[in-house]
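Trainee: For reference, the sequence and a predicted model appear below.
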Amino acid sequence: MSTEPEPRLIDPDRAAAASAGLGDRAVIDEWARRFSAVADPSRLALLVSIHYAREISVTDLAAVTGMTDTAVSQALRLLRAHGLVAARRAGRVVRYRLADEDVHELIHRVRPHPARTGEAG
């Protein structure tokens, strides 16, 4: 039976703080999955567009982002599977909205409201 030697630490207090901050690895794994969904520029553009529209249809998202309806629908399926967007049907039209408050806050970091940056629109 072999035992692993204790890891040598240069600063045990900082290592303990880092370990405590790391916390549950399942949370890290979940955020990694979320970041992978958001890492694609097209999906990020969709999230930013949804954020500013509050609710928007696939057709309108396609027009705004320059994507096809099919590409938007596929991206929204993935974003929905990750719990980042939710859909609401109004008659024949399905509108999408952000479903995750953390992503809402992240978008404010990525793309602040135009009124705050002096941009028009």
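Mentor: Looks like it came in fine. All of these numbers come straight from a predicted model, not from anything done at the bench. Numbering: from 1, shown residues only.
Trainee: Could you use CA atoms for every contact and neighbour count after this?
Mentor: Noted.
Trainee: could you check the distance from A20 over to R14?
Mentor: Between A20 and R14 the distance is 10 Å, computed by CA to CA, to the nearest Å.
Trainee: what's the neighbour count on D60?
Mentor: 15 (other CA atoms under 10 Å).
Trainee: for the helix or strand hosting it, packing partners?
Mentor: Using DSSP states H and E, D60 sits within helix 58-65. Applying 3 or more CA pairs under 8 Å, 6 or more residues apart in numbering; DSSP states H and E, we find helix 58-65 packed against helix 41-53, helix 69-81, strand 93-98.
Trainee: Check which element follows the second one along the chain.
Mentor: Spelled out, that is helix 69-81. strand 85-90.
Trainee: try the last one
Mentor: Counting by DSSP H and E, the next helix or strand C-terminal to strand 93-98 is helix 101-110.
Trainee: Comparison target below:
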Amino acid sequence: MHLVPEDRAHRRAIDEHTVCAAIAGIGEPAAVRGWAARFALLAEPGRLALLLAIHRAGPIAVSDLALATGISETAVSQTLRLLRASGTVAADKDGRIVRYHLLDPDVAPLLDLIPRLPHDELSHDELSHDELSHGGLSHGELPHSGLSQGELPHKGAPTSQG
């Protein structure tokens, strides 16, 4: 059981090979924390809606994101500040307009897994106005995760690829 940490080596395994495979499958703890933080970003409906809009529409301005998602411009700006700090999105200045694009290459494939609705079926009815308009931000914390903004993954953070 060469992969079992020393502090757990005294415990008996039913299948040592499977335990080592499971440990290898989990990967490095820092990478696991980074992915958990990414999933926490995706877990809030307002952030997810913004990320989907940014990913699928390309570089987009705050006011256009607010219009597309039904989230207030203030909440969009606050959420984008959080997403920028995490290295998930980046801003590009185009004259007086700031447009946001997806930066974290590991998030794009996750967003691609979410099916698009046909244009005539698009509706905000499934997401409450409160969920979308507040963007899920409450004093810098990510709801349901217990993570603060400082614990989010950032560009260069470890990923499952190293």
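Mentor: In hand now; what should we look at? Just so it is clear, the model here is predicted, and its values are computed rather than measured.
Trainee: After superposition, what's the TM-score here?
Mentor: Put the two chains on top of each other and the TM-score (TM-score structural alignment, normalised by the length of the first structure) is 0.86; 114 aligned residues with a CA RMSD of 1.8 Å.
Trainee: A115 of the first structure: which of the helices and strands packed on helix 58-65 of the first structure is closest?
Mentor: Closest approach to A115 of the first structure among these is made by helix 41-53 (11.9 Å; CA to CA).
Trainee: Which strands or helices does the closest one pack on?
Mentor: Counting contacts by 3+ CA pairs under 8 Å, 6+ apart, helix 41-53 of the first structure packs against helix 58-65, helix 69-81, strand 93-98, helix 101-110.
Trainee: Where does the helix holding D60 of the first structure end up in the second structure?
Mentor: Aligning helix 58-65 of the first structure against the second structure (TM-score structural alignment) gives residues 62-69.
Trainee: Which residue in the first structure aligns with D92 of the second structure?
Mentor: D92 of the second structure maps onto R88 in the first structure, by TM-score structural alignment.
Trainee: can you tell me which residues contact its match?
Mentor: With contact taken as CA atoms under 8 Å, 6 or more residues apart in numbering, R88 of the first structure is in contact with V94, R95, Y96.
Trainee: Any figure for the gap between the first one and L76 of the first structure?
Mentor: Read that as V94 of the first structure. V94 of the first structure is 12 Å from L76 of the first structure, where distance means CA to CA.
Trainee: neighbour-wise, which of the two wins?
Mentor: A count of neighbours by other CA under 10 Å puts L76 above the other of V94 of the first structure and L76, at 21 against 15.
Trainee: Trace the more buried one over to the second structure, please.
Mentor: In the second structure, L76 of the first structure lands on L80 (TM-score structural alignment).
Trainee: For the helices and strands packed on helix 41-53 of the first structure, state which one has the densest average packing.
Mentor: A comparison of those by mean neighbour count, using mean count of other CA atoms under 10 Å, puts strand 93-98 on top with a mean of 19.
Trainee: In the second structure, what residue corresponds to S36 of the first structure?
Mentor: Per TM-score structural alignment, S36 of the first structure is aligned with A40.
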